[in-house]
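K.L.:
structure for the following, please:
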Amino acid sequence: MTLHFSVIIPTYNVADYITATLDSLANQSLLPTEIIVVDDGSTDNTVELVRQHPLIERITIVEQENQGQGVARNHGVTLATGDYIYFLDSDDLLTDNFVAEIADAVAENNAPDLMFFSGREFQDAAYSGSAFNPTNYLRPYETAWRSQEAFFADLLKVPDLSCSPCLYVSKRSLWQGQKLSFNEFYHEDEELFYRLIFAAQSYYMTQDVYFLRRLRDGSTMSGKKQPKHALGLHALLQSLVAMAAANRDKPLRMRLIRRRIRRFAASYIFCCRLAKVPVDLRLVSRAARELRHIRGHLSIVRALLGLGTL
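P.N.:
Now for the predicted structure:
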C-alpha cells in the first residue's frame, strides 16, 4: 500500500537541532510524501538550515510572524495533502522504521482514523534540568478498536494517555470534516486531544517506540511555569467544562471528561499559585460541579482550593 504521509514541523529558533530532526526523516526506510516546515518567526538561521537540507525537494517552507506552536501546526494542516498527518517537534527525532511501520499498520488495520505509538526521552548534552520519566509515553495496549465505545472503555482502565501530537498519527479527513484545530495557548495539545478522539471512529495502538523526545533547556516542555502556562490551563479547563455540557447523554465520554477535569483543575490552581496569578474561582466552581458525580467530590474540591469549604 502506498501511504501519502504529511509531516508537519513547527519551528522557532532551533538552529542547533533542526538538521538532526530532518536527518531522522531522511534516514527513514520509507520517506514521507511531504514535509511541511512552518517557521514561527525565528530570529536565528533555522530557515536557512532547512533550505540547505538534502530533503529540500520534499520540504515546503512557510514563514509566519510569531503566533505560537498551535497556530503554526494549524497552518501546516491547511497545506497538507497526505492521507495521514503527523506533527513532529523541531528538536525531536524518530526511529528509522517509523514511516514504513505506520504504512504497514494502516494496511493491516483497515486504515484507522487515529494511530497511537510509544516514545521515550533522551537528554541533550547541555540539559541542566531534572530527570524526566514519562511513563505515559509508553502505550498500554497493542490492539485496534473499530468503535468509540470499545476504545473509550479501555481508556478508562488506564490512569493516563499522553496527548502529545508527536505520539499519534491522524487522518487528514478528521481535521477537515470536524474543523479541528489547536488553540493559540500553551497546553494546546491537551485541549485538542479529547475533541480529536471524539471525532474519530476507529483507532489503533502499538507499544512500539518510534518517537524520541529531546530534553533540553529552554523548550516549552521544560520551561519555568509562567502566567502564559496558567492562561493555557484556564483555556483547557474551560474547554473541558464546555465539553461536559455537550456530552451529558454519553456516559463513557462523561467519565473520561470528568477524570480530565479533576486532573486539570488541580493543575490550573497549582500553576496559578506558582505563577502568582489569580485563580478564576467561577471556572473552578463550574469544574467542581462536574465532579459531583465522583465519590468524595467535596473533599476533592476542598483539597483543590486549599479551603475548608467551596
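K.L.:
okay, CA-based contacts and neighbour counts for the rest of this
P.N.:
OK.
K.L.:
is it true that residue 36 lies in a strand?
P.N.:
Yes - assessed with DSSP: H, G, I helix; E, B strand; the rest coil, residue 36 lies in a strand.
K.L.:
residues in contact with it?
P.N.:
By C-alpha atoms under 8 Å, 6 or more residues apart in numbering, the contact set of residue 36 is 6, 7, 8, 9, 59, 60, 61, 62, 76, 79, 80.
K.L.:
please repeat the previous calculation with a cut-off of 7 Å.
P.N.:
7, 8, 9, 59, 60, 61, 76 (C-alpha atoms under 7 Å, 6 or more residues apart in numbering).
K.L.:
which of those residues lies closest to residue 127?
P.N.:
Of all the contacts of residue 36, residue 127 sits closest to residue 9, with 22.2 Å by C-alpha to C-alpha.
K.L.:
can you report how many residues lie near that closest one?
P.N.:
Residues within reach of residue 9, counting by other C-alpha atoms under 10 Å, total 25.
K.L.:
also this sequence, please, to line up against the first:
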Amino acid sequence: MNSGMNATSSAGSSQRTHRSHSVSLVVPAYNDEKYLSEMLRSALAQTVPFGQITVVDDGSQHDLTRLIASDFPASPIYCIRQDNAGLGPARNTGISLSKCEYILFCDADDVLSDELLATFSETLESHPEIDLFCFSADVFSDENHPLGNTSRYHRMADMYFQTGKDALLDMLRRREFISSSCLYIMRRSVLEGRIPLRFQAMKHEDEPFTLQALLRSKGTVFTRKTLYHRRMRSGSIMTSAPDSTSVEGYFRAAQAWRATSIEFEASDSRLIRRHADSLYTRGIERAIKAGLDEPDIRSMARRFSPAYFPAMNRDLSLSRASPRLVAAFYQLTDLCRRLL
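P.N.:
Model prediction:
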C-alpha cells in the first residue's frame, strides 16, 4: 500500500468478508458525502447480503471514514482512503481488495434495488457457471435535472448467452450496448489472468473496460429487471460540461474499440467499428462544444486515436456546420457497406 493511502474500517481494523456470500461491492467516492449514506443503506438493505463492501475514498475533502463510522457503527463496511487519482484507479484499488467470487461496482451517488442480490442469487441457481449478470437501470434526479435518454440503461429482453462475445454482438446489433460497468455483476476471475483487466485512468473508462470484460467472459445472463437507480445531478461526471479530458477519453475509447475489430470476422468487425466510429464522433462533438482549438483537437486525435486522424479535417469541417452530420455520415457509410 503506497504512502498516499491509508485504511480504516467502520467495523474494526481488519476487513470482514462473509465467506457464505459471493459478491464484493466496490464504491469509489470523491466528495460524495451528501449521497454516500443513502447508497450504503441500499447496499445493507439487500435480502441476500454482500460478502464484502469496500468504499474507496479517492481523496475527498471530508474524510469519509468518519461519516461511515458515524452512520454505520456496527456494519461490515470497509473504507480505504487514497490520494485523488480518479474514478478508474479508485475502482482498481477496490478490485485489488476484493475477496469474493463476484464483484459489483457502484457509484457513490447511486442507489441499489433491494432485490438486486436476491435476483442474482436466483439466477446463479439456474446458471451457476455464469461470468456476467447484466441488469437494467432507471434514472432519477432530486434536483429537477433533465434526465436525458434513459432508455440507454434498459435491457430489452431476458436472455442467456454462452459467451460474453455473443452478448456483445447481440447488443451491438440491437444498438443497445450498455458500457456502464455498474450494470454488470462479474466473476472476479474475469479480471485476473495472465494480463489483469483494470480500468484506465481516463474519462469514459467504462467503454474499453466493459468491452474487454465481455470478451473475456463465458456464460452471460441479461435481465430486464430494473435493479439499479442512477442519480442525475449537477456537477457529476455525466452532467459536467465537455472539456479536453472528455474528448481525450472518447478518442482513446474509439481507438481501443477499433483495435479490437481485427479479432472479429468481417460482418461482426463492422459492428465493432460502427461503435468505435460513434465514440470518435462523440469526441469530435465534445471538442466543438468545448470550444477547443483545431490544432489541439488534431493533436489529441493524432496521439490518442491515430486510426481516425486521416479523417480529421473532413470531420472538423462537418462538425462546424453541424455535429450531427458526422454521425449521419458514419451511419450512411455503414449502410452502404452492408448493402454492397
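K.L.:
closest to residue 140 of the first structure among the contacts of residue 36 of the first structure?
P.N.:
Nearest to residue 140 of the first structure among these: residue 7, at 24.8 Å, using C-alpha to C-alpha.
K.L.:
give me the three-state assignment for whichever residue in the second structure pairs up with the closest one.
P.N.:
Under the alignment (TM-score structural alignment), residue 7 of the first structure maps onto residue 25 of the second structure. Under three-state DSSP, the three-state class of residue 25 of the second structure is strand.
K.L.:
any idea how far residue 25 of the second structure lies from residue 39 of the second structure?
P.N.:
Residue 25 of the second structure sits 11 Å away from residue 39 of the second structure, going by C-alpha to C-alpha, to the nearest Å.
K.L.:
I'd like to know which elements the biggest strand by length in the first structure is packed against.
P.N.:
Selection of the longest strand in the first structure by residue count, based on DSSP state E, yields strand 203-215. Packing contacts for strand 203-215 of the first structure, counted by 3 or more C-alpha pairs under 7 Å, 6 or more residues apart in numbering; DSSP states H and E, involve strand 93-94, strand 114-123, strand 143-145.
K.L.:
tell me the most buried of those strands?
P.N.:
Ranked by mean neighbour count, those are led by strand 93-94 with a mean of 23 (mean count of other C-alpha atoms under 10 Å).
K.L.:
where does that strand end up in the second structure?
P.N.:
Under TM-score structural alignment, the match for strand 93-94 of the first structure is residues 111-112.
K.L.:
and the matching stretch, how far out from the chain middle?
P.N.:
In terms of C-alpha atoms, centre = their mean, to the nearest Å, the centre of stretch 111-112 of the second structure is set 15 Å apart from its chain centre.
K.L.:
average offset between that stretch and the first structure?
P.N.:
Compared with the first structure after fitting, stretch 111-112 of the second structure deviates on average by 0.6 Å (mean C-alpha distance after the TM-score superposition for the first structure).
K.L.:
corresponding residue for residue 61 of the first structure in the second structure?
P.N.:
Checking TM-score structural alignment: residue 61 of the first structure goes with residue 79.
K.L.:
could you look up the SS state of that match?
P.N.:
Secondary structure, three-state DSSP: residue 79 of the second structure is strand.
K.L.:
can you tell me which residues contact the closest residue to it other than its chain neighbours?
P.N.:
Closest residue to residue 79 of the second structure apart from its sequence neighbours, by C-alpha to C-alpha, 6 or more residues apart in numbering: residue 55 at 4.6 Å. With contact taken as C-alpha under 7 Å, 6+ apart, residue 55 of the second structure is in contact with 26, 27, 28, 29, 78, 79, 80.
K.L.:
what of residue 61 of the first structure?
P.N.:
Shown in contact with residue 61 of the first structure (C-alpha under 7 Å, 6+ apart): 36, 37, 38.
K.L.:
of those residues, closest to residue 115 of the first structure?
P.N.:
Distance to residue 115 of the first structure across the contacts of residue 61 of the first structure (C-alpha to C-alpha) is lowest for residue 36, with 20.2 Å.
K.L.:
now that closest one: how far from residue 82 of the first structure?
P.N.:
Distance, residue 36 of the first structure to residue 82 of the first structure, using C-alpha to C-alpha: 11 Å.
K.L.:
would you list every one of the strands in the second structure?
P.N.:
Counting by DSSP E, the strands of the second structure are 5-9, 23-29, 52-58, 78-82, 102-105, 111-112, 132-140, 159-161, 184-187, 220-231.
K.L.:
which one of these lies closest to residue 303 of the second structure?
P.N.:
For the strands of the second structure, the distance to residue 303 of the second structure is smallest for strand 52-58, at 27.9 Å, taking C-alpha to C-alpha.
K.L.:
returning to that earlier point: so which of the contacts of residue 36 of the first structure is surrounded by the most neighbours?
P.N.:
Neighbour tally across these (other C-alpha under 10 Å): the maximum, 27 neighbours, falls on residue 8.
K.L.:
shouldn't that residue be in contact with residue 89?
P.N.:
No - if you go by C-alpha atoms under 7 Å, residue 8 of the first structure and residue 89 don't touch, sitting 8.4 Å apart.
K.L.:
separation between residue 16 of the first structure and residue 124 of the first structure?
P.N.:
In terms of C-alpha to C-alpha, residue 16 of the first structure sits 11 Å off from residue 124 of the first structure.
K.L.:
check residue 146 of the first structure too.
P.N.:
Residue 146 of the first structure is 39 Å from residue 124 of the first structure, by C-alpha to C-alpha.
K.L.:
got it, and residue 3 of the first structure?
P.N.:
Applying C-alpha to C-alpha to residue 3 of the first structure and residue 124 of the first structure gives a distance of 32 Å.
K.L.:
and for residue 251 of the first structure?
P.N.:
43 Å.
K.L.:
over to residue 305 of the first structure?
P.N.:
37 Å.
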